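>>> model the structure of this input:
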Amino acid sequence: MRAMILAAGKGERMRPLTLHTPKPLLPVGGMPLIEHHIRALAAAGFTELVINHAWLGQQIEDYLGDGARFGVSIAFSAEGEPLETGGGIRRALPLLGEAPFLLVNGDVWTDYPFADLRRPLDGLAHLVLVDNPAHHPAGDFRLQGGRAEPRGAQPGLTYSGIAVLDPALFAGCPAGAFKLAPLLVEAMGRGAVGGEHYRGQWVDVGTVERLAEVERRLAERR
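Here you go, the predicted model:
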């Protein structure tokens, strides 16, 4: 199974740190945020990675290279214009192949055991959901009998940015910018999206304060 790390965001909420450094390369715990993902994926048996980028993307390529020093092979999907999550994945599909692939947002930190997702996919997607953080109290989706559904009027759980997706989810999508969420919601309507509730460590590293929180958690583990 291949894996894709989403790394194309501009990180505007983390300025000035991201004015000259792409968010995935911001250091935490002694290494860039994206390197935590790469090392965890390699340890879980994922050796073929695809990384998209846009803002200051050449820095990401220069730092990671071909991935050999991490024990993986990295292919890059460069985006000259913002493509949103869905558009970025669609553009990278030729690098990902025809089989289901693991997707990881480059701006989260987690101890999720990626090896648990190396199993057959039931449907078009499998989402890892987490408890709602303080900055997102309503959540995104709910779980019902192992299937993910729109949350409705009641608070649900938060999408962690970790999923397994079947390329067929993007069938018929035109090139260009579009979001992933509407595709997932449409597939949920057909009962084609599974999910799980992960209760381990997870932080959406969207602000300087949350980057500091990850630094604190890593210090506690050392």
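>>> from here on, contacts and neighbour counts on C-alpha atoms
OK.
>>> show me the helices in this structure, by range?
33-43, 57-64, 84-96, 181-188, 208-221 (DSSP state H).
>>> another for comparison:
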Amino acid sequence: MKAMILAAGKGERMRPLTLTTPKPLLEAGGKPLIAYHLENLHRAGFRDVVINHAWLGQQIEQALGTGEAFGLTIRYSPEGEPLETAGGIVRALPLLTGGGEDWFLVINGDIWTDFPLAELQSPATPDCDALLVVTDNPAHHSDGDFALQKDGTLASEGKDKLTFTGISLLHRRLFTGLDDSAGKLGPVLRRAMVAGRVRGLHHRGQWMDIGTPERLAELDRKLR
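Now for the predicted structure:
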């Protein structure tokens, strides 16, 4: 199975840090944020990784190269003007699927977590198009995103909603009929939830959304 790291955002909430450095290359604990993902992917057995980029994307390619230093093969999906998340995935689909492999992992480039990626296994059922990792709500996102049902499916409405970590296994059929103008991933997932085709996995360990300079500094202190 292949993996994709979403790294095309401009990181506007992280300014001025991202005026000269793409967000995935901002450092915490002495290494770039994206390096933690690459190390975790290798540890979980992944070897082929696709990274999309837009803002200052050449810096990402120069820093990571072919991925040899991480024991990985990295390919890039440049976007120029950044696409939204679903659009970026659709553009990268030819690099992610084929040869009988229709499932792939997607992880947001601006998170940090101790979630063991090896726990994500392709659902052995034809009635599932996505498996999302959800976690307890942080203080800055107290309302959560999706409700985990007793049968393991996720719903866009319901009590005790949890926060989507930005880690998921997706099947290519989730994007049937879409092109790279598809917009954000959220509406695509919500449509699949209505049909009962999205499952959830509750991560009770550590997770952070590194969306502000303050949270980056907090993570740096934590890791050091």
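>>> work out the TM-score between the chains.
Once superposed, the chains reach a TM-score of 0.95 (TM-score structural alignment, normalised by the length of structure 1), with 218 aligned residues with a CA RMSD of 1.2 Å.
>>> returning to that earlier point: residue 107 of structure 1: which of the helices of structure 1 is closest?
Closest to residue 107 of structure 1 of these, according to CA to CA: helix 33-43, at 7.3 Å.
>>> to what extent does the closest one diverge from structure 2 after superposition?
The superposed helix 33-43 of structure 1 is, by mean CA distance after the TM-score superposition for structure 1, a mean 0.4 Å from where its aligned residues fall in structure 2.
>>> go through that helix and flag the buried ones.
33, 34, 35, 36, 37, 38, 40, 41, 42, 43 (16 or more other CA atoms under 10 Å).
>>> biggest strand in structure 1, by residue count?
strand 158-165 (DSSP state E).
>>> other SSEs contacting that strand?
strand 101-105, strand 125-130 (3 or more CA pairs under 8 Å, 6 or more residues apart in numbering; DSSP states H and E).
>>> could you identify the residue of structure 2 that aligns with residue 206 of structure 1?
In structure 2, residue 206 of structure 1 lines up with residue 211, judged by TM-score structural alignment.
>>> any idea how far its match is from residue 171 of structure 2?
Separation of residue 211 of structure 2 from residue 171 of structure 2 (CA to CA, to the nearest Å): 27 Å.
>>> just residue 49 of structure 2 next, same as before
From residue 49 of structure 2 to residue 171 of structure 2 the distance is 16 Å (CA to CA).
>>> cool, residue 47 of structure 2 as well?
19 Å.
>>> picking up where we left off before, closest to residue 154 of structure 1 out of the helices of structure 1?
Using CA to CA, the nearest of the helices of structure 1 to residue 154 of structure 1 is helix 181-188, at 16.4 Å.
>>> check the mean deviation of the closest one from structure 2.
Looks like 0.8 Å for helix 181-188 of structure 1 (mean CA distance after the TM-score superposition for structure 1).
>>> now do the buried residues in that helix.
Counting neighbours by 16+ other CA under 10 Å, helix 181-188 of structure 1 gives 184, 185, 187, 188 as buried.
>>> how far is that helix from where the chain is centred?
17 Å (CA atoms, centre = their mean, to the nearest Å).
>>> before we move on, what about stretch 7-26 of structure 1?
For stretch 7-26 of structure 1, the distance to the chain centre is 16 Å (CA atoms, centre = their mean).
>>> ok, and what's touching that stretch?
The contact list for stretch 7-26 of structure 1 (CA atoms under 8 Å, 6 or more residues apart in numbering) reads 32-34, 51-57, 59-60, 79, 82, 105-107, 206-208.
>>> what about residue 208 of structure 2, how many neighbours?
16 (other CA atoms under 10 Å).
>>> no no, residue 145 of structure 1
Neighbours around residue 145 of structure 1, by other CA under 10 Å: 9.
>>> look up how far residue 193 of structure 1 lies from it.
11 Å.
>>> residues contacting residue 147 of structure 1?
With CA under 8 Å, 6+ apart, residue 147 of structure 1 has these contacts: 191, 192, 193, 194, 195.
>>> assess the claim that the third one and residue 141 are in contact.
Pointing back at residue 193 of structure 1 there. No - here residue 193 of structure 1 does not reach residue 141: they are 10.9 Å apart, not a contact under CA atoms under 8 Å.
>>> list residues touching both of these two?
148, 149.
>>> give the aligned equivalent of residue 216 of structure 1 in structure 2.
Checking TM-score structural alignment: residue 216 of structure 1 goes with residue 221.
>>> neighbours of the residue lying closest to that match once chain neighbours are set aside, how many?
Spatial nearest neighbour of residue 221 of structure 2, chain neighbours left out: residue 29 (7.2 Å); criterion: CA to CA, 6 or more residues apart in numbering. Using other CA under 10 Å, the number of residues around residue 29 of structure 2 comes to 14.
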